[in-house]
Structures are given as structure tokens and as C-alpha cells.
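Student: I'd like to go over a predicted model; first the sequence, then the structure.
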Amino acid sequence: MRIVVTGGAGFLGSRVIRLLLERQDAGSAPLAFDSVVSFDLAQCPVDDPRVSSVVGDIADPALIAEVITPDTVAVYHLAAVLSGGSEEDFDLAMTVNVDGTRALLEAARTTGAAPRFVFTSSLAVFGGAMPDVVPEELATRPESTYGAFKAIGELLVNEYSRKGFVDGRVLRLPTISVRPGRPNSAASSFASGILREPLNGQPSQVPVPLETRMWLSSPDVAVRNLVHALEVDGDQIGPWRTLNLPGITVTVSQMLESLERVGGQQARALVTEVPDQRINDIVGSWPGDFDVERPLALGFQRDETFDAVVTQYRNEFVG
């Protein structure tokens, strides 16, 4: 029995794989499995005999059919062209984010096993006029290519679940901060950069107004929630399989205040305001707060404070 993780070589995917293995070793795996297959454009960095890598294109139906087999008990679909990259390359985003998602669902359907299918979506599915706190039933109105294609993916997973082809869970992730490593093509990449770079003694820039509200989750909490998604019975979620995962609301100004408390004035001084209208148009359309009473009741978690998030990054990654 295998679990397939698209994007398994990436930051979140590799952490999901590690936590699945840790939970298995501890006898608390969310479901029974023997192996994990990372499906990505690069080799998975997790060194464990239970993990294998398939390097290739998630929009290749023949390759997907080799990866998603009748003994596949769960699929994590994390791979995607991110927000900035989607806006710049519509065709690539369509191929990966829409065609790839449908190809994975079709492969899962073909097995006849109805595996659990965890699809990571985004705040980018929202746009237009929004209330201060977004309720569960608010309709999507994306204002970016990335958001539009994530909304299509949500509908596909819900429909394949309604038909009994997969047992889906659509998880709208908060913006993840603080990510280690290098900046990526996400429009929200600055939400990590304005903390990560200064804590490592490097300058960074804020491209959006300081009063911009962000809906944030630490990497550790996000990964725990992704693994927990396999534990929640589909009937508990209900016929509509989409959940807004818990986060915390923090303005960019408050993020920088946390940076100063954790890293000192010298770290805060490395951050300057350099407006970028392209980024602001994307990020500014996203909600800053959600009603997450139901996901919390289902056992999903949220961070306590943003100071704790920044402190965790500093303690783990700053030498």
C-alpha cells in the first residue's frame, strides 16, 4: 500500500513525507501504508528505504498511470506552478495546475480503489468585495490565473468525490511563513523573505502596504494539518470537501514588529518598503481572516502567536 506525494521533493512535500514516516514509526500513522512515492521534477531529499522517487511531468498520463496504482491508498497533490509563475506563463499553469490535476484524478479513478485525495488549494481562489471575516460558504471569485486554476481544481476534486471516484479533501492553505531556503515564484514569497533574510543578516523589501492583512501558518503547523487530513473521515467533512485551514491574522506591520522583537533592531533595519503593484494586485485580493470553527472542531490546528513562528524559524535555521 502506497501514498503518492506530488511535489514530494519540495519544501512542504518532503516535510509531509518525513512526518508520515515518523508517525508510522511511532505507531500513529493516519492510515496504513508500506511505502511513499515522491512524484516531482527532482529526486526527493528524504533518505529512507520506504521512499522512492519518480521524476517526471505530472501532466503525463502514461507516467501517472505507473505511479498511481490499485494499491495507492492516498494521494497528496501538492505540485503546482505558483502564483507569480502562473501569472507570467498561462499555458504552463494550465498544463500543470489544471491538466495535471485532472490527469491525477483520472488515474485515481481508473484504479477503482477510491483513494483519499488531498488537494492543496489557496486563498487566491477569493477576490472582489469580502467581509472582514470570510465565512465557509463564501463563493470563490479569483483575480489571478493561479487562483482561477486552483478554483477549477477544487471543483474537480469535489466532483470526483461526489461520484465516489476518490475520497477528497480540499485544503485551502494559509500563506506559509517562515519558509527556509530561497525565494520562490509565489507572489506571497515576501511573507517569508522579510523575516528570513533579515534574520540571516541580509536586506529585504516589502512590496505591499504595511497595513496589508495576511492569513498565515507556520510550516510545522501546515504540515501537521496536511497529515491530519488523512485521519479525518470523509463523512465528517461532509459532501462539500473544501476546508479553509486555520491560520492567524497578522498585518505586515505586525510581522515586522515580531521580527524586531525576535531578531532585534538591526534585523528590522534591513527591511525597506519598495512598492510592487503587480504583487500588491495579487496579494491584496486575498482575504485576511476566516471563520475556521469547523476545521478546528475537526482537529486541525493553528499557531498561537506570530512571535512564536518567527522564533521557531530562528532557532531551527539561523546558525
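Tutor: Thanks, I have the structure now. Residues are numbered from 1 along each chain as shown.
Student: contacts, neighbours, all on C-alpha from now
Tutor: OK.
Student: surely Asn97 is in contact with Phe149?
Tutor: Yes: the pair Asn97 / Phe149 is scored as a contact, 6.2 Å apart, by Cα atoms under 8 Å.
Student: list the residues that contact Glu197.
Tutor: Residues near Glu197 by Cα atoms under 8 Å, 6 or more residues apart in numbering: 203-204.
Student: now name the helix or strand holding it.
Tutor: Glu197 belongs to helix 190-199 when elements are defined using DSSP states H and E.
Student: which parts of whichever strand or helix holds Ala148 are buried?
Tutor: Using DSSP H and E, Ala148 maps to helix 145-162. The neighbour-count check on helix 145-162 (16 or more other Cα atoms under 10 Å) flags 145-161 as buried.
Student: against Asn97, how distant is Val292?
Tutor: Distance of Val292 to Asn97, given as Cα to Cα, to the nearest Å: 26 Å.
Student: repeat for Asp307
Tutor: 34 Å.
Student: kindly report the same for Ser53.
Tutor: Counting by Cα to Cα, the gap from Ser53 to Asn97 is 21 Å.
Student: between those two, which one's more packed in?
Tutor: Asn97 (26 against 21; other Cα atoms under 10 Å).
Student: what sits against that one?
Tutor: 79-81, 149-150, 153.
Student: does it sit in a helix, a strand or a coil?
Tutor: helix (DSSP: H, G, I helix; E, B strand; the rest coil).
Student: could you pull out the buried residues of stretch 105-118?
Tutor: Applying a neighbour-count criterion of 16+ other Cα under 10 Å, one finds 105-109, 111, 113-118 buried in stretch 105-118.
Student: and what of stretch 221-234?
Tutor: Here stretch 221-234 shows 221-230, 234 as buried, counting by 16+ other Cα under 10 Å.
Student: likewise for stretch 263-273?
Tutor: 263, 267-268, 270-271.
Student: ditto for stretch 38-48
Tutor: 38-41, 43-46.
Student: follow-up on the earlier one: could you dump the buried residues of stretch 105-118 to TSV with distance to Asp281?
Tutor: Listed next are the buried residues of stretch 105-118 as TSV, based on distance: Cα to Cα, whole Å:
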residue	distance to Asp281
Leu105	32
Glu106	34
Ala107	36
Ala108	36
Arg109	38
Thr111	42
Ala113	42
Ala114	39
Pro115	37
Arg116	35
Phe117	32
Val118	29
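Student: I'd like those as CSV, with distance to Ser86 and secondary structure appended.
Tutor: Below are the buried residues of stretch 105-118 laid out as CSV (distance: Cα to Cα, whole Å; DSSP: H, G, I helix; E, B strand; the rest coil):
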residue, distance to Ser86, secondary structure
Leu105, 21, helix
Glu106, 23, helix
Ala107, 24, helix
Ala108, 25, helix
Arg109, 27, helix
Thr111, 31, helix
Ala113, 32, coil
Ala114, 30, coil
Pro115, 28, coil
Arg116, 27, strand
Phe117, 23, strand
Val118, 21, strand
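Student: take the one below as the second:
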Amino acid sequence: MKILVTGGAGFLGARLIEALLAPTASDLLPPDASLVSVDLAPCPIDDPRVVSHTGDICDPVFIKSLIGPETSLVYHLAAIVSGQAEADFDLGMRVNFDATRALLEACRQQGQAPRFVFASSLAVFGGPMPEQVPEELAPLPQSSYGAQKAMAELLINDYSRKGFIDGRVCRLPTISVRPGKPNAAASSFASGILREPLAGEASNCPVPLDTRMWLSSPQTVVDNLVHAARLDGQALGLRRTLNLPGISVRVSEMLDSLARVGGEAARARVSFEPDERIQRIVCSWPGDFDIQRPLQLGFRGDADFDSVVRAHQHSMNH
């Protein structure tokens, strides 16, 4: 029995691997099973059950070598982030779409129909939208990243319909607060305007204060990804896509949380220089979702945004 995690060396992938190695996930990863991390860099998790493979997921031969009859569960997290995919269309298509199809084909050729958990994004939505997005709203992405994720979603639904895989598409909220450094994601500021000020550093907010975001803490996203693998595929039915729970919060409210948790001095470290490129992408995303079905299926959200900021502050001090 084997679990495969693409993007296993990344921030989210490494946290997911840690969660899968915990005793509470022994139903997914029994003691005699192995976990394979695939990324451009080695997995940072030091555990005898983790096998780290470095390589290009755009190489179908490399991907095919990683999938076997013993592969029972695949987490596909590897991706080119939104800003980078918008700037380099060809790279985004290769990594976000072509590699996903190659991975699905490798699963299909084994004939075992593994459970397949795909990390998608709220960026699949765009254009005119109601205040709260219903689950059945059709995707209309306004970025190349969103389009690539939407195309991959359709493939996963069809491969599931055909019985090639047992897929679950998890549209992740924007993750905040991410530790580390800013990245090329258009939503990177959603962590930067909290993380840097709490660390005593300046940060810039590139979008209007009334921009509404759909946010989730890193731990809640990881918990929900683990839960997605436990779901019975029949409970999902024909609709394999799920808008994972988040918190609907305006940027101004995020900064209010920053002030309550870190003090007014922290909030004062945030400047406001607009960036049209980031606004064009982020402001096309929805800021609130109807999550009745995911909640009924056992997914959960954060209690409130203050608790998210406090959790990050606590992690900084330990």
C-alpha cells in the first residue's frame, strides 16, 4: 500500500505528509505502508516511511514510474501558482494541466482506481457572481491559473465517471497565514500583510480594503485534505468538486484582526500601494460560498479570523 503526494516538498505538501504520518491517520497510512513525496526538491520530513523522489512532474515517463498497483491514494498538490501561471502561460499549462493529465493517465493504466485528491482553487470562478456562490455555479475563470485548474477538474470528474480513479476535487480557500517568504501567488499578500507586520517588518496591501477574501488557516486546510481521502466516493455522487469551508472576510477586517492580535504598531507597518496586475486576478475571485454540502460531509472551517492570526503568532514564538 502506497500514498503518493505531488508537491511534497512544498509548504502545504510537507504539512500534509506530517498529518498522514500521525497515528490519527493510520487508517490511510498503516504502519507497513509507504508514502512517496514527489517534487523538484527532497521532502523535508525525516521519516523512514517517506520515500522522496525529485523530478519533473511534466515528464510522463517519470510520473509513470511512480504509480503502481500498490498506489491506493494520490494527492496532487504540485502546481505553478497564480501569478506565475499568468505571466508564463506555457509553463502554467505544462505543470497545471498537462502534468495532471499525465498523472491521471498513469493511474488509469494501472487499472486499480486509486483515490485521487486534487487541490483546486476558488480561482476557477470569475465574472458576474452572486454575493454568496452556490455550489452549482459554473466556473468562469478570469486567469490562466483558474482556467488550468478548471480543466483539470473536468478531467478528474470524467476519469471518476469512467471508473479510472475515485476522485475528489478540493477547491481550497486562500491559505492565510502562510509562514515563510512571499511567493509568486497573486494572493501572497493575504499572508504578507499579517506575517511580516507580526514579525516587525513592513508589508504592502495591493488591493482595495473592501476586497472580500475566502480564507482558511493552514491547519484547517490540511485537516480537510486528510478528511477528503476518507470520504466514500458514493457520498459525492456525480459532483466530485467541493468548495472547502473558509472564512469570508474583507481585507479591512483582516487588518482589524492584525491590530487586535499584534497591536496598532503592527497594523501601522502595512502600506497601501495598488497593483493592477494583482487586483485583476484577486478581485475576480468570489469572497463567500455556500458550504452546506461540505459541512454535511464532515469538512470544517476555522472559528473566526482572530483565532487564525493568533495561531500564526503562537507558531512564531514556538
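Tutor: Now that the structure is in, tell me what you want to look at. What you see is a predicted model, and the numbers here were worked out from it, not measured in a lab.
Student: can you give me the strands for the stretch 151-300 of the second structure?
Tutor: With strands called from DSSP state E, counting those that start in this stretch, the stretch 151-300 of the second structure shows them at 166-172, 174-175, 203-204, 212-216, 241-243, 247-250, 270-271.
Student: quick check: which of those is buried the most?
Tutor: strand 166-172 (a mean of 25; mean count of other Cα atoms under 10 Å).
Student: quick one, what contacts the closest residue to Gly201 of the first structure other than its chain neighbours?
Tutor: If the residues on either side of it in the chain are set aside, Gly201 of the first structure comes closest to Ala267, at 6.8 Å by Cα to Cα, 6 or more residues apart in numbering. Contact partners of Ala267 of the first structure, counting by Cα under 8 Å, 6+ apart, are 198-199, 201, 259-260.
Student: at 7 Å what do you get?
Tutor: By Cα atoms under 7 Å, 6 or more residues apart in numbering, Ala267 of the first structure lies in contact with 198-199, 201, 260.
Student: quick one: buried ones out of these?
Tutor: So, by 16+ other Cα under 10 Å, the buried ones in the contacts of Ala267 of the first structure are 198-199, 260.
Student: residues contacting Tyr75 of the second structure?
Tutor: Contacts of Tyr75 of the second structure (Cα under 7 Å, 6+ apart): 4-6, 116-118.
Student: tabulate those residues (JSON lines), appending distance to Asp166 of the second structure.
Tutor: Output for the contacts of Tyr75 of the second structure, formatted as JSON lines (distance: Cα to Cα, whole Å):
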{"residue": "Leu4", "distance to Asp166 of the second structure": "14"}
{"residue": "Val5", "distance to Asp166 of the second structure": "16"}
{"residue": "Thr6", "distance to Asp166 of the second structure": "17"}
{"residue": "Phe116", "distance to Asp166 of the second structure": "6"}
{"residue": "Val117", "distance to Asp166 of the second structure": "9"}
{"residue": "Phe118", "distance to Asp166 of the second structure": "11"}
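Student: please point out which of those residues the first structure shares.
Tutor: Contacts conserved in the first structure for these, using both residues aligned by TM-score structural alignment, their matches' Cα atoms under 7 Å: 4-6, 116-118.
Student: circling back to that earlier point, which members of the contacts of Ala267 of the first structure are the farthest-apart pair?
Tutor: Gly201 and Glu260 (12.8 Å; Cα to Cα).
Student: superposed on the first structure, where does the helix or strand hosting Asp90 of the second structure end up, distance-wise?
Tutor: Asp90 of the second structure is part of helix 89-92 when elements are defined by DSSP H and E. In the superposition with the first structure, the average deviation recorded for helix 89-92 of the second structure is 0.5 Å (mean Cα distance after the TM-score superposition for the first structure).
Student: tell me who's in contact with Ser121 of the first structure.
Tutor: 150, 170-173.
Student: once you drop chain neighbours, what's closest to it?
Tutor: Using Cα to Cα, 6+ apart, the closest residue to Ser121 of the first structure is Arg172 (4.4 Å).
Student: what lines up with Asp210 of the second structure in the first structure?
Tutor: The alignment partner of Asp210 of the second structure in the first structure, by TM-score structural alignment, is Glu211.
Student: what does Pro48 of the second structure give?
Tutor: Alignment note: Pro48 of the second structure maps to Pro49 in the first structure; criterion TM-score structural alignment.
Student: Asp39 of the second structure now?
Tutor: Per TM-score structural alignment, Asp39 of the second structure is aligned with Asp40.
Student: that match contacts Gly56, correct?
Tutor: Yes: using Cα atoms under 7 Å, Asp40 of the first structure is in contact with Gly56, at 6.0 Å.
Student: just confirm Val309 of the first structure contacts Ser218, I think it does.
Tutor: Yes: using Cα under 7 Å, Val309 of the first structure is in contact with Ser218, at 5.9 Å.
Student: of those two, give the one with the bigger neighbour count.
Tutor: The residue with more neighbours, out of Val309 of the first structure and Ser218, is Ser218; 24 against 20, by other Cα under 10 Å.
Student: run a quick neighbour tally on the residue found closest to Ile152 of the first structure once you drop the neighbours it is linked to in the chain.
Tutor: Nearest residue to Ile152 of the first structure, sequence neighbours excluded (Cα to Cα, 6+ apart): Val98, at 7.1 Å. Using other Cα under 10 Å, the number of residues around Val98 of the first structure comes to 20.
Student: how near is Val98 of the first structure to Ala187 of the first structure?
Tutor: 19 Å.
Student: likewise Arg141 of the first structure?
Tutor: Arg141 of the first structure sits 18 Å away from Ala187 of the first structure, going by Cα to Cα.
Student: cool, Val37 of the first structure as well?
Tutor: For Val37 of the first structure relative to Ala187 of the first structure (Cα to Cα), the value is 29 Å.
Student: now Ser53 of the first structure, what's its secondary structure?
Tutor: Ser53 of the first structure ends up strand, using three-state DSSP.
Student: the nearest residue to it once chain neighbours are set aside in helix, strand or coil?
Tutor: The shortest distance from Ser53 of the first structure to any residue other than its chain neighbours is 4.7 Å, reached at Ser38 (Cα to Cα, 6+ apart). Under three-state DSSP, Ser38 of the first structure falls in the strand class.
Student: contacting residues around Ser38 of the first structure?
Tutor: Contacts of Ser38 of the first structure by Cα under 7 Å, 6+ apart are 4-9, 44, 52-54.
Student: and Asp91 of the first structure, how many residues sit next to it?
Tutor: Asp91 of the first structure, neighbours per other Cα under 10 Å, totals 11.
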